[in-house]
Each structure stands twice: as structure tokens, then as C-alpha cells.
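A.B. asks: just need the structure, nothing else, for what follows:
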Amino acid sequence: MSHNSGRTRWRRFALVMVPSLLVTAALGLTMAQGALAASFLISGQKFKLSADRLAARGLSIYGMVDRTRKGDLVPVVVTGAKHVKIDGLCQSVVVPVPVLGPYTLRLTAAEQGGQAVAKDFYVDATTLEADQASLSDLDIGIAAGSLTEGEINRGDRKSPFFNPDGIAQQAEEVVLTDVQYRAVAVSAATLSAPDLELRLKQGLHECF
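C.D. replies: As a prediction, this is how the structure comes out:
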């Protein structure tokens, strides 16, 4: 299935990924029982990532199963981009501190003008929402191992949890506005971010 362009609410696309995630999760359980280690271990703690605007070239979307150091399996949807520009970047995670209560570690960039720029940018997310999505040259239903516009994270491709026959999506270009991720991992080959600020504040000060 291919379209030259599309405009829709991004959360609808998550529904397409559910069958792939179930298949990949089953594969992951099989591999775990065979005592094969995943190539990428996560902490398992979710954090929030948001952007006022995210413009990407070479988009890929596919199902994966991340694994924690304890061996727990976490099904995720990976959204990747060869090149991405981000306005109003925010990342936050709540850290419980004994006696003192919760603290929020919050990172922001490109909020006073300018853009954060990244290459080979991947977000392993449990949810992704955006108020508006504009896509060009969209393909839905392509096999994950046959992506041409976007790419598979190098670590994922080497993982026994990656299913090359699982359903995936790709687009030549995408623009998302008011983006909100609940994620367990982010990786990038390079990241350049103006006005970077990292703060630890007592209480809840999440991105959304």
C-alpha cells in the first residue's frame, strides 16, 4: 500500500503495529527460553519525550521486543529516521528518592529558537501520539526486513528478537506536531541541540 501523501492523527497508526508486536513478542519468548541474549538491554523504566514539531526524512516504524537486564521482555514500537529536525525538545523521567519523595530529571533543548538535529534517530516507545501527521510516499504493510526509505536500528537487526517478516511502515518524509512519546529507549548516531538544559527538580515536572 502506497500513497504520495497523507494527513491523519498519528495514534491511528499504532493499531497497525499490534499484530507485528504480538508475533515479535512470541518470537522473543522463544529466544529467551533458548537463552539467547538480546543485543540491547534497557532499564525498563519509562520516560516521556515530547516535541513541538518533528520533521524527519527516511522514516521507519516496526515492532520489536526490548529486554531488561533482569530478562523481562518489553514489546515496543520503534520509530526511526535517517535525519530529523526537532523544535521544542523535552525529555523527562521521575526518580523516586527515599524520604525526599519524587524528583524529576528534565532535559530541554531548542525551546528558544533553533532546532535540534539528529542522524539515525530511533525511539523505542510504548505509546506515540501527535496532534497532526503529514507524510509523503507512505508504505504500510512492508516486511521489516525489506524497508527501503527508512532503516532498522543496527542493534535491533542483530537482535534475535527482530522479526524481518514482521509488518512495518515507511515514509520518505513526515512532519509531526505536538508529539508525545512514552518511551523506554532513545538512540542516535549524532545529536546537535541548541540551548541544552538539564535540571533536577523536586516534585513532578514532566514534559506532559
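
A.B. asks: okay, CA-based contacts and neighbour counts for the rest of this
C.D. replies: OK.

A.B. asks: any idea how many residues pack against residue 103?
C.D. replies: Residue 103 has 18 neighbouring residues, counting by other CA atoms under 10 Å.

A.B. asks: and the strands in this structure?
C.D. replies: Ranges of strands in the chain, per DSSP state E, are 2-8, 41-42, 47-68, 73-87, 89-97, 101-109, 116-143, 167-187, 190-192, 197-202.

A.B. asks: quick one, which of those is nearest to residue 149?
C.D. replies: Taking CA to CA, strand 47-68 is the member of these nearest to residue 149, at 4.9 Å.

A.B. asks: now the angle from that closest one to strand 101-109?
C.D. replies: 100 degrees (axes from the mean of the first three to the mean of the last three CA atoms, to 10 degrees).

A.B. asks: and strand 47-68, how far out from the chain middle?
C.D. replies: Strand 47-68 sits 2 Å away from the centroid of its parent chain (CA atoms, centre = their mean, to the nearest Å).

A.B. asks: buried residues of it, list them for me.
C.D. replies: Neighbour-count burial for strand 47-68, counted by 16 or more other CA atoms under 10 Å, picks out 47-67.

A.B. asks: packing partners of that strand?
C.D. replies: Secondary-structure packing of strand 47-68 (3 or more CA pairs under 8 Å, 6 or more residues apart in numbering; DSSP states H and E): helix 11-33, strand 41-42, strand 73-87, strand 89-97, strand 167-187.

A.B. asks: would you do the same for the sequence below? I want to compare the two.
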Amino acid sequence: MQDRFDNPGRTRWRRFAAMLVPATAVAGAIVFGMANGAIAASFAVSGQTFKVSASELRGDGFVQYGGIAEESDGRKHPVAVSGIRNAKLYDLCQSVKVPGAPVVLTINAGGGGEPATASGLMIDMDSLQGDATFKDINIGQDASTLTGGPAGARGDVKAFGQQADTVVIRDLRQVARSTHAGTFNLTGLTMQVNVGADAEECF
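C.D. replies: As a prediction, the model looks like this:
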């Protein structure tokens, strides 16, 4: 499957992104990341995914469109690019599993009713699950005309996009490739390296 996307033409990538986002929109959508295109990525992605979960995410100013995450060797990954101007995340968990080893790095924050907060969040994600509620949402908007999210967060002309005034996602489960935020306040931050039987991811 990956070989089909190693060296695609520009048009093929745009078509893939246009097909990807509607499916993600039906499932729910959002949380942090790294934009491609309108917002230039400041780093090459590692190629490894990580997991993020939260009991609830509340955000103002949501946008989503198709994009591509690129590794330093040029390998490309189709992603759903999502952004929120301001977000609160309750019971946040992020985990990264070491390939080929029973080792997991886990970060927790935003517990005890004191959420983690962030502004200017953008994400490159592979998948998302949860119960989502959007207010004043436009689905199928030209991605180049998106104005509801973080400044400059928009995709290609005539590509599929969506935006909403607010978003609430409960029981969030997300697989992502990169995360970027203008500010990210992790209330009650704890970080732990788990090995062996204790090496469990967020979900």
C-alpha cells in the first residue's frame, strides 16, 4: 500500500486528500497538529505515529482539510490536517511506542477537572474516533477559503474543507503524525517510560 504513495504526482495527492477528509468528517474530527501547504512545516516528521486520548476536548475555531506529512527522506503520508484556535483537553494522554521493543513513553496532563489548554493547535492525523458535536459547521467548503481556525490554516484551492465555530469531542481517540501549537499548557504534567508488562499505550 505504501509503495503507491512514495512518488505520487501533485494531482494524485490532491485527489487523495479530497477523498480522505469527507470520511474523517463523518467520523468526527480534530485536535492538534502540523499544517502542510499554507502553514509551512518547521520540521520533517519521523514517520512514526503516536496516540492521543482525552475524556473531552472543547475547542473554539475549528478547521480541517487534506494534507501531506513528509519525512526527511521524502517519504509522504496522506493526513487529515486539523486545527483549533483555542482548546481545552480533559484527562489528556499521549503515548509513543518504541518500534520493536516493549517500551512506551507516556505523558499525562489535564486531570482532576483542570484541563490542559492550547492555542493555535494544528495536527497531521491518520485517524480519529469519538462522539463529536459541531456548532455552525460548513462541510464541503473550498479549503482555500477557510477562516475559522488558527491564522493561515487553509488548504488548496477547490480542495475539500470544513470549518465550525465550536467543537466538542468526548472519548477522543486519535492517531497522529505530528503536533504543533502556539502555546500548550499541560496542567499537572507527568511523564513516564514504561517497560515490559507495564508498557501500555493510551488506548
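
A.B. asks: before we move on, the earlier item: dump the helices and strands packed on strand 47-68 of structure 1 into JSON lines; add distance to residue 111 of structure 1 as well.
C.D. replies: What follows is these, written out as JSON lines (distance: least, CA to CA, whole Å):
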{"stretch": "helix 11-33", "distance to residue 111 of structure 1": "25"}
{"stretch": "strand 41-42", "distance to residue 111 of structure 1": "28"}
{"stretch": "strand 73-87", "distance to residue 111 of structure 1": "7"}
{"stretch": "strand 89-97", "distance to residue 111 of structure 1": "7"}
{"stretch": "strand 167-187", "distance to residue 111 of structure 1": "13"}
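
A.B. asks: now for these, which one comes closest to residue 130 of structure 1?
C.D. replies: strand 167-187 (4.4 Å).

A.B. asks: which residue is the nearest non-sequential neighbour of the residue nearest to the spatial centre of structure 1?
C.D. replies: For structure 1, the residue nearest the mean C-alpha position is residue 123 (2.1 Å; CA atoms, centre = their mean). In this structure, residue 123 of structure 1 finds its nearest non-sequential neighbour in residue 186, 4.5 Å apart by CA to CA, 6 or more residues apart in numbering.

A.B. asks: surely that neighbour is in contact with residue 118?
C.D. replies: No - judged on CA atoms under 8 Å, residue 186 of structure 1 makes no contact with residue 118 at a distance of 11.5 Å.

A.B. asks: more neighbours, the two?
C.D. replies: Between residue 186 of structure 1 and residue 118, counted using other CA under 10 Å, residue 118 has the larger neighbour count: 21 against 14.

A.B. asks: what about the residue nearest to that one when sequence neighbours are not counted, neighbour count?
C.D. replies: Nearest residue to residue 118 of structure 1 in three dimensions, chain neighbours excluded: residue 191, at 4.3 Å (CA to CA, 6+ apart). Counted with other CA under 10 Å, residues neighbouring residue 191 of structure 1 total 14.

A.B. asks: what about the counterpart of residue 191 of structure 1 in structure 2, distance to residue 76 of structure 2?
C.D. replies: For residue 191 of structure 1, the aligned residue in structure 2 is residue 184 (criterion: TM-score structural alignment). Residue 184 of structure 2 sits at a distance of 27 Å from residue 76 of structure 2 (criterion: CA to CA, to the nearest Å).
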